[in-house]
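J.: would you be able to build a 3D model of this:
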Amino acid sequence: MNGAVLSKTALRAQAKVAREEAHAQSLAQGGAAARQAVQLLLGFLQPHVGQVIAGYMPLGSELDPRPAMTELSMHGPVAVPVVEAKAQPLRFDLWSPEAEMKPGAFGAAIPKISQPVVPEVVIVPMLAFNRVGHRLGYGGGFYDRTLAKLRAGGPVFAVGLAYAGQEAHDELPVEPTDAPLDAIVTEREVLTF
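T.: Okay, the predicted model is just below:
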């Protein structure tokens, strides 16, 4: 992505195309970029093994964290987000590779049986990111509200997961309610903030 500062709407459209291209390139290479990102994520999260770790069920061209979630679930609790209502923080329900799933809001699968937990680590999807820990989401504010609520109760480690091609080279507009990430993992590197 390049050029002058764009509106969030324009940036989202541009970022979605960039993510789709990175995803298609990874698929064309047998999923190499996605596998490498998952391996870096697993290595990076080793100090957090045993804590409640929240992943997500990927939609469209989002980088798929489920291989990491499956590995992590052998050593501690793993959860997935559940949208309860518009403009509200997410809830997190326990997940396992064997969990029966059903369609949730916005198309993301959620566990059929709800067992709410409070995560200590949250793996966050995104459209774009920058090198200072900000992400561009879909505009609903779910993760921003969720991270603010979780952090009000104690330390929560937020890790973005993205393809390197999702890096925004334009300035990302940041609002006071935008929750920064603690780290971002791509197939090329781990950025910490």
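J.: could you use CA atoms for every contact and neighbour count after this?
T.: Fine.
J.: quick one, strands of the protein?
T.: 53-54, 78-82, 91-95, 101-103, 109-111, 116-117, 121-124, 128-129, 135-136, 157-161, 183-185, 190-192 (DSSP state E).
J.: what about the helices in the protein?
T.: Ranges of helices in the chain, per DSSP state H, are 8-28, 32-44, 66-73, 142-152.
J.: would you format those as TSV with distance to residue 186 and mean neighbour count included?
T.: Compiled in TSV, the helices of the chain are given as follows (distance: least, Cα to Cα, whole Å; neighbours: other Cα atoms under 10 Å):
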stretch	distance to residue 186	mean neighbour count
helix 8-28	11	17
helix 32-44	5	19
helix 66-73	13	18
helix 142-152	19	18
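J.: one more to line up against the first:
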Amino acid sequence: MALAISNKQSLREQALARRDDLSSDLLARASQALADGLPFHVAGKTVSAYHAIGSELDPGALTQCLERQGAVLALPVLLDRETMVFRRWEHSHTLVPVGFGTLGPDADQAEVLPDLVLAPLAAFTSAGQRIGYGKGHYDRCLAKMHASGHHPALVGVAYDQQEVPVFEVEPHDIPLDGVLTPSGLRVFDQGQDALLPFLR
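T.: You can find the predicted model right below:
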């Protein structure tokens, strides 16, 4: 297990270094490409995205398209070091610091259970494995939802340059149903059924 953790950390560092080396022009074009190639039909669905930090792929233009479609938007919020929830968000809402260096809706906004989760990540593989930032926020939150009987579709949002070789997973790792990059949406074998209701 120690070897698996070490391998994940190495892959994480390599992928993040490649992401950080991307030009600001490419970052901006990549963000618009997500919206231009919008693969989802989510009217009436609750979709969680994220407020990009650092060199993360910014889903801002994409979420505006989803909102115009009629989606209910949400953003993740950390209640403490271990607990993450999703709060409803509209683009007209002012965002506040919500932990981990990111922004989200304030405590006056209702908590929601997303139908589709668009998650940031450090790296992904061709098998749909996801490497996050090492804190386990998404894995714990999704595991709690699964235990309660709610199973949102999970799509990673990343640059193509963040793909890494397949690695040995840990028991708590939750696989991606798909990954959305500037090149388009890739649906993994385990995500075919989960993503079908959201595709055009």
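J.: can you add mean neighbour count and distance to residue 21 of the first structure and give the strands of the first structure back as CSV?
T.: Listed next are the strands of the first structure as CSV, based on neighbours: other Cα atoms under 10 Å; distance: least, Cα to Cα, whole Å:
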stretch, mean neighbour count, distance to residue 21 of the first structure
strand 53-54, 26, 26
strand 78-82, 26, 26
strand 91-95, 24, 30
strand 101-103, 13, 26
strand 109-111, 22, 24
strand 116-117, 16, 35
strand 121-124, 23, 20
strand 128-129, 28, 13
strand 135-136, 24, 17
strand 157-161, 24, 16
strand 183-185, 24, 18
strand 190-192, 15, 21
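J.: can you add distance to residue 35 of the first structure and give those back as a markdown table?
T.: Formatted as a markdown table, these follow (distance: least, Cα to Cα, whole Å):
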| stretch | distance to residue 35 of the first structure |
| --- | --- |
| strand 53-54 | 19 |
| strand 78-82 | 19 |
| strand 91-95 | 21 |
| strand 101-103 | 24 |
| strand 109-111 | 22 |
| strand 116-117 | 28 |
| strand 121-124 | 16 |
| strand 128-129 | 19 |
| strand 135-136 | 22 |
| strand 157-161 | 12 |
| strand 183-185 | 12 |
| strand 190-192 | 14 |
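J.: quick one, which of the ones you listed gets closest to residue 18 of the first structure.
T.: Comparing those against residue 18 of the first structure with Cα to Cα, the closest turns out to be strand 128-129 (8.6 Å).
J.: so which of the strands of the first structure is nearest residue 34 of the first structure?
T.: Closest of those to residue 34 of the first structure is strand 157-161, at 9.9 Å (criterion: Cα to Cα).
J.: which residue range of the second structure does that closest one align onto?
T.: Mapping strand 157-161 of the first structure onto the second structure (TM-score structural alignment) gives residues 153-157.
J.: before we move on, what about stretch 129-141 of the first structure?
T.: Against the second structure, stretch 129-141 of the first structure falls on residues 124-136 (TM-score structural alignment).
J.: endpoints of the matching stretch, how far apart?
T.: 15 Å (Cα to Cα, to the nearest Å).
J.: what of stretch 44-54 of the second structure?
T.: End-to-end distance of stretch 44-54 of the second structure (Cα to Cα): 31 Å.
J.: show me how far that stretch is from its chain's centre.
T.: Distance of stretch 44-54 of the second structure from the chain centroid (Cα atoms, centre = their mean, to the nearest Å) equals 7 Å.
J.: next one: stretch 14-33 of the second structure
T.: 16 Å.
J.: residue 161 of the first structure is in contact with residue 63, isn't it?
T.: Yes. Using Cα atoms under 8 Å, residue 161 of the first structure is in contact with residue 63, at 6.8 Å.
J.: what's the overlap in contacts for those two?
T.: In the contact map built from Cα atoms under 8 Å, 6 or more residues apart in numbering, the residues linked to both residue 161 of the first structure and residue 63 are residue 125.
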